[in-house]
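**Q** Need a 3D model of the sequence below.
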Amino acid sequence: MPKAGALSVTARPNAGALAAGAVLACLPGLAGSLIRAKVTDAGPAMRLEPIRGQERAGNEEYLDFDRNGLAAHPGRLSMRAASGGGLVVLGPPAVGVLARRAVERGDVAQLLRDGTGRLSGHLGETPEDFGFAAEDVTIRGLPAWAVPSSSASSGVWVIHVHGLGSSRSQCLRGVEAFAALGYTSLLPTYRTSLDLSPTPGRSHLGLTEWKDIEAARRYALDHGARRILFVGWSLGASIVLRTIERCPAPSTAGALLVSPALDWPAIISAQLRRAGCPGFLARWLPHTVNLIRPRGEPILRWREMPATYMGKHPSIPTMIFHGTEDRSVPVQLSRAFVSRQSQPVGFVEFDGAHHTLEWNSAPQLWNGSVQAWCRRLGLEAYVDPTYPVSEAK
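**A** The predicted structure is shown next:
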């Protein structure tokens, strides 16, 4: 009871203050939801590069691009028109006022009509584009390519796992080095591969996808594999490490991780900082991704992800390839990962290479490093001196 003469005030909520409080309370959840949606988007990349001109000189055809864009990246690349169509393979750039690339294969008509296209490191869409005879196989209802060994006696199989928002054709560049050693290559799909749908469901960042790669491992063993190497590109590296962790096997000989997406909080933080987010927020926001979670989607427990926080180390021989200009997964994360391992991890940096474009920037370095690593592992190798060096054609 209030004292005589005291002002009695009944507390009445202010609608504006309540609304502001509600927004502030929801911000972490909304931010986490947006981050989760971005990180788990398994659709194709949408970045388009404008075409600045076309020229013919004799039998050669050239396309011109901005000199400061992705088109100036070292090595061969490919381009697909914004509206779709076939893949156009482009030669290495000559950089002057513009970045000029020769058209090696494909019809540029649709590219020129659109005026823009998506650049990538894919130099072919099927094994045949690289000169490989391949068999179409099905593993647990999902399509895969099996590129047989040039040596009937070789028992080494290589399982190539593509990254987020991509397809198994991403890995075709990496087959050459192993094929020259007489190894069989298996290129499986998993549940969010673009091979299956142009609009796949949300990625689980390996939490469920690893089961499809474990099925590929069992397929290889059932078809003659005695030793197995894994090659994981970007998210594929995380999927590979999860597969090895969940199903350790004496047949697993090693893992090659290409532009590996391993420490997801650090990857997200780096992207947020690049977008101008303050450092403390960039470090905190990745931990909000489970506050608002779509029905049926798993909890993303970062500390349980392979290699996150450097807490789970590879138990098998490991090699990492990473480009110094990777803007999706900073190369510093691989350097830190390697430095913290109790067992040596092979590490090759590709100067000037962007995300998953290491092979494109220096194919001889890639192939030579792979083959030297395989020999250090003591794997059986049958080198056919007549084996052709594959080229996307």
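
**Q** CA atoms for contacts and neighbours, from now on please.
**A** Fine.

**Q** those helices in the stretch 101-250 of the chain, which residues are they?
**A** Along the stretch 101-250 of the chain, counting by DSSP state H, counting those that start in this stretch, helices occupy 109-114, 175-179, 210-222, 235-246.

**Q** any idea which helix or strand carries A37?
**A** Element membership for A37 (DSSP states H and E) is helix 15-39.

**Q** quick one: buried residues of that helix?
**A** P28, G29, L30, A31, G32, S33, I35, R36, A37, V39 (16 or more other CA atoms under 10 Å).

**Q** The nearest residue to the second one once chain neighbours are set aside: which element?
**A** The one in question is G29. Leaving out its chain neighbours, the residue that sits closest to G29 by CA to CA, 6 or more residues apart in numbering is L291, at 5.0 Å. Taking DSSP H and E as the definition, one finds L291 inside no helix or strand.

**Q** Could you also give me the structure for this next sequence, so I can compare it with the first?
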Amino acid sequence: MVDSRRAAMRGASPALLAGVRAALTVVSLALAGVLSAMAVASAHMARRIVTPALRRPDTRILSLDTAAQTITLARTPDTGLPGRYGLFTSGTTDYLKLGSVLSEDEESVTRKLLTHVGPDAGLAPDAAFSGWYYDRPEQLHLPYTPELIGSTVGPCPAWLFPAGEGEVWVIQVHGRGATRAECLRAVPLFHSLGITSLVVSYRNDGEAPRSRTGTYSLGATEWRDVDAAVGFARRRGARRIILMGWSMGGAIALQVSLNSAHRSAVAGLILESPVVDWRVVLRFQARVMNVPPTVSGMAIEALKHEWATPITRAGHAIPFDRLDVVARAGELRHPILILHSDDDGFVPSDASHDLVVARPDLVQLDVFSVARHTKLWNYDQERWTARITSWLAQQGLAEASIPADA
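**A** Sure, this is the predicted structure:
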């Protein structure tokens, strides 16, 4: 059989052989082009993952009625949510507080303004909808002091809100692309329960010092800055410390609970819309952005290896296995309360559910719906407050009463 094929090839015309070679060359070049394009796309995705994000507009201001103190926004999955929110703007003001939805249709949503806007206001159309609500500590009308937490990258700014006898503290950790102001909405609840709040920053978040590369490690190094805050709290008299993390802040808080030399002082964790396994999050976001699974897989794989850091521009390899807390669930020692919306839209709740299954003895999950990412307080403040208060009471960290104004 082989001899007959060889004979046939020897008998083939030069023109036919040339055509076959040309076809093979075209196929090889096309394949190389596809692989090259995939490599470029995966490198771009990898860089986006570790590069601190700037706040990007996600809606548009369609109209502003200063007489009625209302604002009309382009409709998105977030802008039509019930509750109180914030809006980052540009022009004569940079931030507005938003109240309830007054009217809506398929294209737009009109909301009540809770920040007074004068008749001479001029706002650019592009805006960013936010769950922060408070954007400065003085808006809480609570006593606080600015602090600096010494870490290996330098002094990290923090806000300290003293409360109670000062023995129980909560250290709040913000998420990716945010700053510590994201955490302010939780401070009144803890204050009313006699729990001191320390709201911290960490490397490369725009407030704390920059690392050598200026890139995120997705919690693999940032936890050390929060661990320094735990040490700070202990030196100031804290005996029991709660870690509260929002989004990527949840991943950081989990790493503190797993790795800190101060683990004995940690009384528990409260996680709001947390990242529990980065690979689950990144694959989800790739699907949302219509990035092929092969490309997202290549990006994650590149980030795992030191040799690829010149391409990914990460400071060092990202230890995804170490950041997968579902896989490390057996190492957990602290009680954990997770608050997560099943239609989060950014960080899927799958890994949060998996963590409950892995450690039902330690982990409690309160599942929201509709609330979206890190907007659970905004969407249903009463339920959010009651759930955290009851969990704190279960852990012996607060009285089982719900503050009226928290």
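
**Q** After superposition, what's the TM-score here?
**A** The TM-score (TM-score structural alignment, normalised by the length of the first structure) is 0.85; 382 aligned residues with a CA RMSD of 3.4 Å.

**Q** related to what we said a few turns ago, next SSE after the helix holding A37 of the first structure?
**A** strand 49-57.

**Q** Quick check: the farthest pair among the buried residues of helix 15-39 of the first structure?
**A** Of all pairs drawn from the buried residues of helix 15-39 of the first structure, the greatest distance, 16.0 Å, lies between P28 and V39 (CA to CA).

**Q** so what does the helix or strand I71 of the second structure falls within touch, helix or strand wise?
**A** Here I71 of the second structure sits within strand 70-74, counting by DSSP H and E. For strand 70-74 of the second structure, the contact count by 3 or more CA pairs under 8 Å, 6 or more residues apart in numbering; DSSP states H and E identifies strand 59-65, strand 108-113 as packing neighbours.

**Q** post-alignment, the first one versus the first structure, mean distance?
**A** Mean deviation of strand 59-65 of the second structure relative to the first structure after superposition (mean CA distance after the TM-score superposition for the first structure): 1.8 Å.

**Q** Which stretch of the first structure lines up against that strand?
**A** Strand 59-65 of the second structure corresponds to residues 49-55 in the first structure, going by TM-score structural alignment.

**Q** And for the residue nearest to G29 of the first structure, the neighbour number?
**A** 15 (other CA atoms under 10 Å).

**Q** Check the gap between it and L300 of the first structure for me.
**A** 11 Å (CA to CA, to the nearest Å).

**Q** repeat for S120 of the first structure
**A** 29 Å.

**Q** Same question for A216 of the first structure.
**A** 24 Å.

**Q** again, but for V88 of the first structure
**A** 38 Å.

**Q** ok, now T308 of the first structure?
**A** 12 Å.

**Q** The two - which one has more neighbours?
**A** Applying other CA under 10 Å to T308 of the first structure and L300 shows that T308 carries more neighbours, namely 20 against 17.

**Q** what residues are up against the more buried one?
**A** By CA atoms under 8 Å, 6 or more residues apart in numbering, the contact set of T308 of the first structure is L262, D263, W264, P265, W302.

**Q** just H223 of the first structure next, same as before
**A** H223 of the first structure neighbours (CA under 8 Å, 6+ apart): none.

**Q** let's go with 10 Å and repeat that
**A** By CA atoms under 10 Å, 6 or more residues apart in numbering, the contact set of H223 of the first structure is G155, W157, R217.

**Q** Can you get me a residue count around the residue nearest to A45 of the first structure when sequence neighbours are not counted?
**A** Among residues not flanking A45 of the first structure along the chain, G165 sits closest, at 6.8 Å (CA to CA, 6+ apart). Around G165 of the first structure sit 20 other residues, with neighbours defined as other CA under 10 Å.

**Q** now do the one 5 residues further on
**A** Counted with other CA under 10 Å, residues neighbouring Q170 of the first structure total 22.

**Q** Trace it over to the second structure, please.
**A** Using TM-score structural alignment, Q170 of the first structure sits opposite E182 in the second structure.

**Q** From I241 of the second structure, how far off is its match?
**A** The value you get for E182 of the second structure to I241 of the second structure, if CA to CA is used, is 20 Å.

**Q** In the second structure, which residues correspond to stretch 327-335 of the first structure?
**A** Going by TM-score structural alignment: stretch 327-335 of the first structure matches residues 345-353.
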